[in-house]
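S.K.: have a look; sequence and predicted model below, questions after that.
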Amino acid sequence: MRNSEMQDKLNYLKTFDENDIQGKIKYLIDQNFHLLTLDPDITPQKLFYFISNLSSICHNTALCLAMHLYTVWGIRLFTSQNEFVTDCLDQVKEQKKLFASLNEPSLHFIHSKNFKEKDYSITATEEEDGYLINGIKRFVSMEPLVNYLPVYCRLKNYKGNDYGIITLIIPKETKGIKVNQDWDSISMGPSESNSITFEDVFVPKENVILNSNAFVRETDVLGLLFRLAISSVYVGIGERALQYLYQKIRSQRVPHHDKPLAFFPGAQFNVAEMLILNETANSQILELCRSINEYLNSSRSYTTMKELKKKSLITKEYTTISTIKLVEFALKTVGVGGLSSRSPLAKLYQDVLAGPFHPPQKDVLYEIIAKDFLGIVPYKSRW
């Protein structure tokens, strides 16, 4: 699909009600955008271009679809594939099914020998021909439309030397699954990111897509793709703020002057600050895209992944914080009217504040980056 054709289809989303995220996603599925990362020719830059452009039109829709897209791509990249995985991916193509995000296991500073089973949110009890799953999967973006729930599960009473975490795909209609309508965040409210409870959910062994010994080795790439997707969403929000401000200050009159706000130095300085933030965020993401693409198309190593992981963390932090600053400059430029509940900028600001809370959260992210620079091995002593 040519970029111009894609943009025309995305622009049609502007005809939808702003909060009709389900309707927008169904439209995008009908246009086969949910298949983007099943394309053998997909690249990180293509994913960035699509998500950021979608986000500049509707960031809630972009966030929800991005969770499906990065997860599908990550699962497709696993070196071990079984018949069940192949069937699930075929269902995405043939039955327009959607995946939830796999999320992050959040084990950044925990050695396997110090792992506490009681502190892990989802557990798997081994049965003769499968597993009983119990626990809660939180923050399932666009939960009402999701069909497949990929989850990390800690094996109960595990005695091995690794984390004892397996990766499963659970169809959402499986008996014992309960949806909790508990999403009430002030940011990204329309994303309907509800939690899901598993109560003795039986899952056959063929639903296991990664055993515990492959967990760390195979899932690092998912973290890279997740941070690329999140960064792309927030850069798109920045683009939308710039688009709005461009139109607003060219028409907003200044009392006792004949010229619009765009002619005044203060407004121009703020616009320049916004453009610098937007341009540098775009450049940082493109560099991450280049690095991920190089990693996927060459021999992989621990050292390469370590450096790439650091770069993806820096990119996520820089793009989310830069976008918050960008929207703040936009609010400062238009004045008090930007705080109106009807103002697009007020809504963007409310949602963009979620940026630092996407995993890993800001304090953990800073700690990872600093410890790496200082040569501190967190598994031996975190503090």
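M.R.: It's in.
S.K.: from now on I want contacts and neighbour counts done on CA atoms only, so please keep to that.
M.R.: Will do.
S.K.: tell me where the protein has strands.
M.R.: When assigned using DSSP state E, the strands of the chain occupy the ranges 122-126, 130-140, 148-155, 165-171, 177-180, 194-204, 208-210.
S.K.: tell me which residues of the fifth one come out buried.
M.R.: Applying a neighbour-count criterion of 16 or more other Cα atoms under 10 Å, the buried positions in strand 177-180 are I177, V179.
S.K.: didn't K259 look like it was pressed against I249?
M.R.: No. Using Cα atoms under 8 Å as the test, K259 is too far from I249 to be in contact (10.3 Å).
S.K.: okay, pairing it with this:
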Amino acid sequence: MTRRPRTLLTDDLLAAVHARAAQHDRDNTFPHDDLADLVAAGYLRAFVPVGLGGAGLTLEEVAREQARLAAAAPATALAVNMHLVVTGLAAHLLAHGDDSVAFVLRDAAAGEVYAFGNSEAGNDLVMFGSRTRAVPQADGGYRYTGTKIFTSLSPVWTRLATFGLDDSDPGDPRLVHGVVSRGEGVHAKDDWDTLGMRATQSATTVLDGAYAPPGQVYRRLPPGPSADPFVFALFAVFEVLLAAVYTGIGRRALELGVEHAHRRTSMKHDGRPYAQDPDIRWKVADAALAQDGAELQVFALARDVDEDADHGARWFAQLVGLKVRATESARVVVDLALRVSGGGAYSSGSELARLYRDVLAGIYHPSDDESAHGTVATSVLGPPQG
């Protein structure tokens, strides 16, 4: 018998978040009230095991919640996604006998808010190289100096999971992953003013000797791809939850397209609703076909991660492929919803117009289209020669 997914997000909470989304987008402000509601619901402890004071949800369950939250307020969902990725990878590792990041789960249970400080301008190696310096300290800790971009939750995070390159031994450079606290050596800029996903407030973070104590330094890996379980946990949770957010955008866009098709009427067809027009029906069906496929694949792959399914050497191809398919499918669904909704949806104040701007952000998240195609090609054709 299949267990029904557990949920933390009530319909009332989602309605309140949805009601605030347009203003936060218009004013380019962080949704503090949304975060307060999510904290009160225990959502930032979703991945924290029950024994540590959390809800102990699975990746599939959180993915389903993120799709619901994104349908209500995409930017709020994407912002909290970063906290969930850090806690989710920690929960995955702990469940597999690795307690190196168990402190993250204890922090989250105590109310700390995590952000990701990994992305760097001009770094197309992403997780396999870094422009940030990680300088070892006498006590075993590290100090980080560099600039991180797209730091979601910028106004509110209290802990930053980050990494940098320790090149103190030229013969054995290491990418050092650790957690720094907000405070000395950390400066969050006020530079987030974007086309979409505005309420994420993913501002630039400047690290100037930011300190990670030895107990919060959890990996020292050689540059380049790695078989370390941490890398798999990071990719798996990040790509699945990111795909869930954009799938939630598609879900809401389809709902709006259907509503508009029933509401709009045609003078050419004696006042009948456009929902009866065969061309409109075809477009709505196309959107539903794309949306159904996206939802099924997101939740199925999340379940595979939870159940340790054996995808062998194709695991990373499956994960990056999921991200590309989900974000591209969401763009298709939003576009079709606009096409069936009439010129009113082109107004800057319409929800569909906001979804159109928000969904475009999907092309910028790792793994990007080029990287994903390279990974998938290698998984089926072997590595390129020469």
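M.R.: Now that the structure is in, tell me what you want to look at. These numbers come from a predicted model, not from an experiment.
S.K.: what's the TM-score for these two chains?
M.R.: Scored against TM-score structural alignment, normalised by the length of structure 1, the superposed chains reach a TM-score of 0.86; 360 aligned residues with a Cα RMSD of 2.6 Å.
S.K.: nearest to I237 of structure 1, of the strands of structure 1?
M.R.: Set against I237 of structure 1 and scored by Cα to Cα, the strands of structure 1 come closest in strand 130-140, at 20.4 Å.
S.K.: on that earlier part again, which one's more surrounded, K259 and I249 of structure 1?
M.R.: Shown here are K259 of structure 1 and I249; by other Cα atoms under 10 Å, I249 has more neighbours (20 against 14).
S.K.: map that one across to structure 2 for me.
M.R.: Using TM-score structural alignment, the partner of I249 of structure 1 in structure 2 is A261.
S.K.: count of neighbours near the nearest residue to Q45 of structure 1 once chain neighbours are set aside?
M.R.: The shortest distance from Q45 of structure 1 to any non-neighbouring residue, by Cα to Cα, 6 or more residues apart in numbering, is to C289 (5.5 Å). Neighbourhood size, C289 of structure 1 [other Cα under 10 Å]: 22.
S.K.: which residues touch C289 of structure 1?
M.R.: T43, P44, Q45, F48, L228 (Cα atoms under 8 Å, 6 or more residues apart in numbering).
S.K.: my guess is the second one meets S291, correct?
M.R.: So that's P44 of structure 1. No. Contact criterion Cα under 8 Å: P44 of structure 1 and S291 do not qualify, at 9.2 Å.
S.K.: who has more neighbours out of the two?
M.R.: P44 (21 against 17).
S.K.: counterpart of that one over in structure 2?
M.R.: Checking TM-score structural alignment: P44 of structure 1 goes with L59.
S.K.: ok, Y234 of structure 1 next?
M.R.: Per TM-score structural alignment, the equivalent position to Y234 of structure 1 in structure 2 is Y246.
S.K.: quick one, what contacts its match?
M.R.: A67, A70, P74, A326, T327, A330, V359, G362.
S.K.: give me the number of residues near the last one?
M.R.: Going back to what we said before, that points to G362 of structure 2. Using other Cα under 10 Å, the number of residues around G362 of structure 2 comes to 22.
S.K.: with the fifth one instead?
M.R.: By the other Cα under 10 Å criterion, the neighbourhood of T327 of structure 2 contains 25 residues.
S.K.: F263 of structure 1 pairs with which position in structure 2?
M.R.: Per TM-score structural alignment, F263 of structure 1 is aligned with Q276.
S.K.: repeat for S121 of structure 1
M.R.: The alignment partner of S121 of structure 1 in structure 2, by TM-score structural alignment, is R131.
S.K.: quick revisit: just among the contacts of Y246 of structure 2, which is most surrounded?
M.R.: Busiest of the contacts of Y246 of structure 2 [other Cα under 10 Å] is A330, holding 32 neighbours.
S.K.: tell me the one among the contacts of C289 of structure 1 nearest to L242 of structure 1.
M.R.: Nearest to L242 of structure 1 out of these is F48 (Cα to Cα; 18.3 Å).
S.K.: report the contact partners of the closest one.
M.R.: Contact analysis of F48 of structure 1 by Cα under 8 Å, 6+ apart lists L228, A229, S232, I285, C289.
S.K.: what's the neighbour count on the closest residue to the second one other than its chain neighbours?
M.R.: In other words, A229 of structure 1. Leaving out its chain neighbours, the residue that sits closest to A229 of structure 1 by Cα to Cα, 6+ apart is A66, at 5.9 Å. Neighbours of A66 of structure 1 under the rule other Cα under 10 Å: 30.
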